[in-house]
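In: Pasting the sequence and the predicted coordinates here, then a few questions.
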Amino acid sequence: MSILSDVLATIFARQTRKALPPPPSARSTEGLIQDLLSTSGEISGMTAAAHILDRFGKLDDAGKIAFFDHLAGDLGISPDQVRAAIDAFEADPNPANYARFLAAAEPARQELARRLNRVPGATPQLVAMRADLLRLIPRKDARARIDLDFQHLFTSWFNRGFLVLRPISWESPAAILEKIIAYEAVHAIDSWDDLRRRVEPEDRRCFAFFHPAMPDEPLIFVEVALTRGIPGSVQKLLAEDRAPLSAEEADTAVFYSISNCQAGLAGISFGNSLIKQVSEDLKSELPDITTFVTLSPIPTLTKWMKEEGIDPASLDDEALRATTARFLLTAKRGDGMPFDPVSRFHLGNGAHVHAVHVGADTSDKGMAESAGAMVNYRYDPETFAENHERFAGDKEVVASKEVRALLRAKAAA
């Protein structure tokens, strides 16, 4: 009966949203927010929430900034109430005092987001709302604190337990395939034929995470090449005239492109779970695959070289390999983390720097960003937990002997 009630409630709610009565013409959005936070009635709350979301979607940038001003200024926490609640809990840590502290410490805008999310179809609207927030409010602006509330909620709403891994193939719905083309952020997909070469052959795979509240919107996807041996050139990997390999002949799975799809979910980590789940599924399907690596871009290499006074055009292949190894192993931000964002991602997931390649990405983008260099990060199930701890605890960049030898050779020179 509970399941049936939920289904009927969902159907009723959707019909309710289609036939919403107009809000009172004089009722401001701030007034509707107050109504939503104060009401206990499900239908009246649904009506107010739907109107708030619809109004926000129609605002220009100035109107959206004013909306965020209201969230930051009027729907935060009261320091006095928090102090009083924590004093009461410290004096008597009973459940009632603990509940009062939790209520005081949570800003009203978090409860607003929860109530807005009760409206069918609200989740993608809230994701889009956060995308607007990230676009319009500078990170150092005090109002950017409200993004911590979005992050707190989205980390729960989009945790691994809710995500669905789906393979993307040439038989997938055209609307999904169009989004794969649009969202590809590493190696642009130039045409439908290009997409077909990436998802149809037996030695090519693509997987994406979806969320039940956004069933037609991929959150993140990974493109995989099944190969014999570890490749060192993305142009060869994606060549139009390459001879496809039988999947049973492959011994290596290469994650050559990972693309986040939703700007409003920036900073909500899916990549770690995606790579590990895909690795497990491929290993189950094809037991002869024993090596899992990336073929990754190095998007900040030439920027760093210029800051170091190094002219990429002056380096021969060996010098470029050694300089790239130096960058990957030693170039750090002020907080001690690697300079390169792709490196931070894979090392944080427990991979290690396995090999450096030059002439690996000769596209205009590859030459501009990394002088054509690329790197393999290797995911070894036996070591990635230890690697992750070394990186998270000590910011240690774990690398193969071959890559470390390049660094020593550079130092000797």
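Out: Done, it's in.

In: Could you use CA atoms for every contact and neighbour count after this?
Out: Fine.

In: Compute the number of surrounding residues for the nearest residue to Ala319 once chain neighbours are set aside.
Out: Nearest in space to Ala319, with sequence neighbours left out and distances taken as CA to CA, 6 or more residues apart in numbering, is Lys410 at 7.7 Å. If you count neighbours by other CA atoms under 10 Å, Lys410 ends up with 17.

In: Does Lys410 lie in a helix or a strand, and which?
Out: helix 401-412 (DSSP states H and E).

In: buried set for that helix?
Out: Residues of helix 401-412 classed as buried: Val403, Arg404, Leu406, Leu407, Lys410 (neighbour count, 16 or more other CA atoms under 10 Å).

In: And here is the other one:
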Amino acid sequence: MAPTALKTRSSKSSDPRSWVERLWASLSLRSSTEVDRTGPLVPPLDRAKRLAEALLSGRGEASGAIVARELHECLRTLGAEDRLAFYRFLATGFQPDAKRLRAAAEAYLADPSAEGAAKLAEVADPTRQELLRRMNLSLGGTAALVAMRKELAQHLRDAPELKLLDADLKHLFVSWFNRGFLELRRIDWQSPAAVLDKLIAYEAVHEIQGWDDLRRRLAPDRRCFAFFHPALPGEPLIFVEVALVEGLAAAVQPLLGCDGQRIDEAAAQARAARADTAIFYSISNCQDGLRGVSFGNFLIKQVVEELKAELPQLTRFSTLSPVPGFRRWLEKRMALPGAADAALEKPLKAEDWWQDPAKADALRQPLLRFCATYLTGPAGPKGSVDPVARFHLGNGARLERINWLGNVAPRGIRESYGIMVNYLYDLDLIEANHEAFAQDGTVARSADVDALMVEEPVPPVRARSSRLRRA
């Protein structure tokens, strides 16, 4: 027995290659740029496909992590067309086993038990999801998959077959980026420069005009919080900017104002001490590859708790939000045959109408009324027609106030004629508001918003109605 064992060890030691090199030889995955590994030359795209298939073999976790790393490195060398071909390869292949799926479905129909349902769900999962999980084994695998989904988004319209791959990635990200893995951090002027630089780059609502502007937004009467994930170190997933003020803010320019002068730290601290309201004036998602994975609802609720603990005098938590869909909605309405509001079209086309007090005053009431109608009207298949409204109303906020010329920056005028909205987060009513909106689209709103939708007082009509009821 001993000589045999000795011979075996001698045979293994006679091969000078490492076990990793022997793995590549067994997979025949040598690329045309790798002269130090045995096996036939393989075009990069074919090599990526073979690596993907190898990941689903029965190899152990250690070798699987190495194959995953090699696959990601291979994908980085591919040109755009070859990467798209690889994505099609993932999307159209790696489907559930049709025979096993049919058998499981028939078994469940014959005996609809919990065990049968679990088995059916297991068999219905495409092997593509397991492949993506194994691609996540390598260092940096999560970031690579997030980048993959970002790139996929550019092709979904022209290549609908990629939607299956996109859906699988989203499905996995919802699990991998759930609230239990997220870390809330406050960002201030002492945060790493790389993180501050990303805030400037990722700001999606009110552009940050360089470092002086950023410093103003991080002053003592401001707060900024972001969610981070351990798999994406140093990369914020979403961040929120907060102003500490007295009363509801009606316009965003005073909150953003950065006149280039040195910030008076003592005055800003005094404003923070007097503040009774926290205004969430910008919420920006940072990772395009994580679209559809919800972070904002968790972020707002946790930031409210953080602010309450730090500044117990705060009694109101509200947003100052854009209405990005309003202008498109009103233009479509005015274009309808016989539209009564078509008369608005001409004054709205006047150059810089918002800077002319007379013109702006004439448009104020009709535009506020139409905006209230837009935000409270019948919900579509996805709820409110406005994406920002849908987000805040779905989180349990109340439509509190609609502000005239709240944002006179070019983007604000272009999207919503300068109108901005306060969504109020009343902590005692959040759950009830959320349930009402989720069940039938009921929009929780203030009496002030309701009053905007009344074109003109109609007491005579009300009086006649009153007499009829008495009769």
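Out: Good, I have the coordinates. The shown structure was predicted, so the numbers you read here are calculated from the model rather than taken from an experiment.

In: How alike are these chains, TM-score-wise?
Out: Here the TM-score for the pair of chains, by TM-score structural alignment, normalised by the length of the first structure, is 0.89; 394 aligned residues with a CA RMSD of 2.5 Å.

In: just to revisit the earlier point, check which helices and strands the helix holding Lys410 of the first structure sits against.
Out: In terms of contacts (3 or more CA pairs under 8 Å, 6 or more residues apart in numbering; DSSP states H and E), helix 401-412 of the first structure is packed against helix 317-330, strand 352-357.

In: ok, 6 Å please
Out: helix 317-330 (3 or more CA pairs under 6 Å, 6 or more residues apart in numbering; DSSP states H and E).

In: The second structure: matching residues for the next helix or strand after the helix it packs on?
Out: Using DSSP H and E, the next helix or strand after helix 317-330 of the first structure towards the C-terminus is helix 341-348. The alignment of helix 341-348 of the first structure onto the second structure (TM-score structural alignment) spans residues 387-394.

In: once aligned to the first structure, how far is that stretch on average?
Out: Superposing on the first structure and averaging over aligned pairs (mean CA distance after the TM-score superposition for the first structure), stretch 387-394 of the second structure comes out at 0.7 Å.

In: Columns distance to Pro201 of the first structure on top of the buried residues of helix 401-412 of the first structure, output as JSON lines?
Out: Conversion of the buried residues of helix 401-412 of the first structure to JSON lines gives the following (distance: CA to CA, whole Å):
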{"residue": "Val403", "distance to Pro201 of the first structure": "33"}
{"residue": "Arg404", "distance to Pro201 of the first structure": "36"}
{"residue": "Leu406", "distance to Pro201 of the first structure": "36"}
{"residue": "Leu407", "distance to Pro201 of the first structure": "38"}
{"residue": "Lys410", "distance to Pro201 of the first structure": "41"}
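
In: Just the closest of the residues you listed to Val164 of the first structure, please.
Out: Val403 (36.4 Å; CA to CA).

In: what do we get in the second structure for the closest one?
Out: In the second structure, Val403 of the first structure lands on Val449 (TM-score structural alignment).

In: Quick check: that match vs Thr373 of the second structure, distance?
Out: 9 Å (CA to CA, to the nearest Å).

In: quick revisit: from the buried residues of helix 401-412 of the first structure, which single one is nearest Glu396 of the first structure?
Out: Nearest member of the buried residues of helix 401-412 of the first structure to Glu396 of the first structure, counting by CA to CA, is Arg404, at 13.0 Å.

In: How many residues are close by the nearest residue to the closest one once chain neighbours are set aside?
Out: Nearest residue to Arg404 of the first structure, sequence neighbours excluded (CA to CA, 6+ apart): Ala325, at 7.4 Å. Counted with other CA under 10 Å, residues neighbouring Ala325 of the first structure total 26.
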